[in-house]
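Asker: let me see the structure of the following:
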Amino acid sequence: MVCKVALFFFFAMQAISAQLDISFMRFYKNDKDFISDVRLLATGRFNQSHLQVFYDLNKNPLIKEWVDSSGDVINREILQYNENKKLIRKYYTGIDQQIDSVKYFGENEPWSIEFRKALKENSHDYFQNQQTLFKLNASSQFEFMEFRTVQGNIYGKIEFIYNHIGFLVGEAWKALPENIIVRKYVYSVDILTGKKEIREFNQSSEQISYVVLSQPSADSLYKTPPPRFGNNLDEISILLEDIENKNLRIPFDVFIPKTDYDLMVLTNGDSLMVEGAILRQQHVLFNIAGEKPQLTIPKSRVKSITSKYGEPIYP
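Answerer: All right, here's what the predicted structure looks like:
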């Protein structure tokens, strides 16, 4: 239940940085001069705070850095565009160069869509090109989300509430500027049993939904009784088998990689399509695909065995 997102934002920034195609840079005295394109001479930036901006070939700003009089970067802003060169995100970093907030542009941002469902139907705000700000706290958890119209008016906010050990225990969805709670969630976690409870309340503080999530025992995840061998140990394979054999309908697009048999790769580079692989202490029992006789091969001659769903069986 802990919203650890720093790692996600780290990889996101790494991916963005890898795609940056910086062509040139310019210097400005402050953000106001940047907007007005009143540039600062390169020699005028020494021993004074300034703003340096990196551009691509199309003169789109990619990175904005606020530099103090000592020449140290104290804040950084990374801008991301879509294939049509429209600004879609801004990533903000602090003095520690870690991302502390992200701003999304556009009315299709999922959290803003869900928040607007909780607003009154007679709301007349203009949401096209709206902005969503995700703010992290010192523990790299979501602190709040803030929603602004294109005019800059804040129309909503989601605040996240944590207990003393860092577990998420609640959410408060507030309509602004009225500061009215339009939706509230309360979470509780039993660490010993793994049971999680989710309660949802409406604007009148009436409970409108209640969900209990519990973790099943390990034995209930398997269809075959002990001892289990080979890929029978992997509950993912069992679930995928159910989806295929029972022709279950999945309410979203999903690609399940699958071959007809497991793949055994030998240390000499040869590969075999096998089924029913059973791992013993010193050897592997298996059947060649489509053949009945069970064969044996020393583990020292086996480099790897991969299930037909792409899951590693050995090593």
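Asker: switch to C-alpha atoms for all contacts and neighbour counts from now on
Answerer: Noted.
Asker: what is the longest helix seen in the chain packed up against?
Answerer: Counting residues, the longest helix found in the chain (DSSP state H) is helix 6-19. Other helices and strands packing on helix 6-19, by 3 or more Cα pairs under 8 Å, 6 or more residues apart in numbering; DSSP states H and E, are strand 99-105.
Asker: I'd like the next helix or strand past the strand it packs on.
Answerer: On the C-terminal side of strand 99-105, the closest following helix or strand by DSSP states H and E is helix 110-117.
Asker: for that following helix, which outside residues touch it?
Answerer: Among residues not part of helix 110-117, those counted as contacts by Cα atoms under 8 Å, 6 or more residues apart in numbering are 107, 132, 147, 156, 173.
Asker: I'd assumed N75 was in contact with V67.
Answerer: Yes: with contact defined as Cα atoms under 8 Å, V67 counts as touching N75 (7.4 Å).
Asker: for the comparison step, fold the sequence that follows:
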Amino acid sequence: MTDEVSYVRYFDSDFNFKADLSMLSSERRGKNHLAVGYNELTQPIKIEQISQTGMTKKIEMLKYDLEGRLIERGEYNENMKYLSLTVYGDSEPWSQEYRTWRFKENEPLAFVDQQTNFRFIDGEQITKILFQTIDGQKYGQIELDYDYLGYLSEERWRDLPSARVIRKFKYKFDIIYHEEKPSTVVQIWEFGHDGELISNVAVDMAPADQLYLRPPPRSNNILDEVDIIATEIKEGRVIVPYGAIIPRTEWDELILVNGERLFIDFFEVSESGIKFRMEGEDEILTLPLHRVRSLTSRIGDVIYPKPIGGKK
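Answerer: Model prediction:
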């Protein structure tokens, strides 16, 4: 079986692994090293980072297609919870949907062998999906926010490298009782690049539609949940016969060390500082971390400084 480990080799470092310079099993004791599991086709399918005390720090799982091409690379913590997942190839459904909406058919960018990178929180919920070409050019990303119950609350599509929000969805879940039988209604609003409301709909979920608790990842791996929301709307799920209330668009809150409060569209925290855009502006600004007291997301999560013992 190509997904089962047939034998294990040990390497002193990632450099030695890539150079195929293995070490003896007896040489690994008391030092940091890699334990690499191979399948019967001599393909590496499991890479463990082992500390000098013998503890597993990180695990990578690799998956190949029938022609031996790498198609997935997942990173896990010691409890086998996702840290990230990279899917290779232009057939990955999330990237296909993004490109179909974002680019024209004659787009000069080449997407063959592109990468889709999924980032997670608590090893379960996807928080960011990043798309980049084979030569490392990042062309888009999707950000996913959740409420305190774990329901998807907002989905933002960004163009890269501009970091401009070009599409946004807001979600609201309500429990409705029909003759004492509860069902969940999800309201969905779609906004365009300049914040205008494009469409809104309310969908009555069947009791079994628990996949709504998660975002609709569109990849053929362990994330495989069909794009429930889009699919159900297209297939004509019952539309609730009342008008939806348009939610107020909120901003991330940045507080400077001098007490000044700014409402921003947060992009990312980098080594150079916090990158963001002001309302109504196209330029990406960077503020050094030493000037920032706190940064709170639009759904109330503390982004900076990272809380002690908080979510990773």
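Asker: fetch the TM-score of the aligned pair.
Answerer: Scored against TM-score structural alignment, normalised by the length of structure 2, the superposed chains reach a TM-score of 0.59; 202 aligned residues with a Cα RMSD of 2.4 Å.
Asker: out of the contacts of helix 110-117 of structure 1, who's nearest Y28 of structure 1?
Answerer: T132 (27.2 Å; Cα to Cα).
Asker: what's the closest one aligned with over in structure 2?
Answerer: Aligning on TM-score structural alignment places T132 of structure 1 opposite T116 in structure 2.
Asker: how near is that match to L70 of structure 2?
Answerer: 13 Å (Cα to Cα, to the nearest Å).
Asker: ok, now N106 of structure 2?
Answerer: According to Cα to Cα, N106 of structure 2 and L70 of structure 2 sit 28 Å apart.
Asker: pick out the residue closest to the middle of structure 2.
Answerer: For structure 2, K128 is the residue whose C-alpha lies nearest the centre (Cα atoms, centre = their mean; 2.8 Å).
Asker: and that one, that one's in a helix?
Answerer: No: counting by DSSP: H, G, I helix; E, B strand; the rest coil, K128 of structure 2 falls outside a helix, being strand.
Asker: map it across to structure 1 for me.
Answerer: Here K128 of structure 2 is matched to F144 in structure 1, going by TM-score structural alignment.
Asker: can you check N79 of structure 2 too?
Answerer: Alignment note (TM-score structural alignment): N79 of structure 2 maps to D96 of structure 1.
Asker: for its match, grab the count of nearby residues.
Answerer: Counted with other Cα atoms under 10 Å, the neighbours of D96 of structure 1 add up to 10.
Asker: nearest residue to it other than its sequence neighbours?
Answerer: Among residues not flanking D96 of structure 1 along the chain, I74 sits closest, at 7.9 Å (Cα to Cα, 6 or more residues apart in numbering).
Asker: so the one you found sits against I95, correct?
Answerer: Yes: I74 of structure 1 is within contact range of I95, at 4.5 Å (criterion: Cα under 8 Å).
Asker: T231 of structure 2 and E268 of structure 2: what is the separation?
Answerer: Using Cα to Cα, one gets 31 Å for the distance from T231 of structure 2 to E268 of structure 2.
Asker: brain fart, R9 of structure 2
Answerer: Computed as Cα to Cα, the R9 of structure 2 to E268 of structure 2 distance reads 38 Å.
Asker: which strand or helix spans G156 of structure 1?
Answerer: strand 154-162.
Asker: give me the helices and strands touching the helix or strand just after that strand, please.
Answerer: Downstream of strand 154-162 of structure 1, the next assigned helix or strand under DSSP H and E is strand 168-175. With contacts taken as 3+ Cα pairs under 8 Å, 6+ apart, strand 168-175 of structure 1 sits against strand 154-162, strand 180-189.
Asker: rerun that using 10 Å as the cut-off
Answerer: Applying 3 or more Cα pairs under 10 Å, 6 or more residues apart in numbering; DSSP states H and E, we find strand 168-175 of structure 1 packed against helix 110-117, strand 142-148, strand 154-162, strand 180-189, strand 196-201.
Asker: which of those sits closest to M264 of structure 1?
Answerer: strand 196-201 (40.8 Å).
Asker: mean offset of that closest one relative to structure 2 (after superposition)
Answerer: Compared with structure 2 after fitting, strand 196-201 of structure 1 has a mean deviation of 1.2 Å; criterion: mean Cα distance after the TM-score superposition for structure 1.
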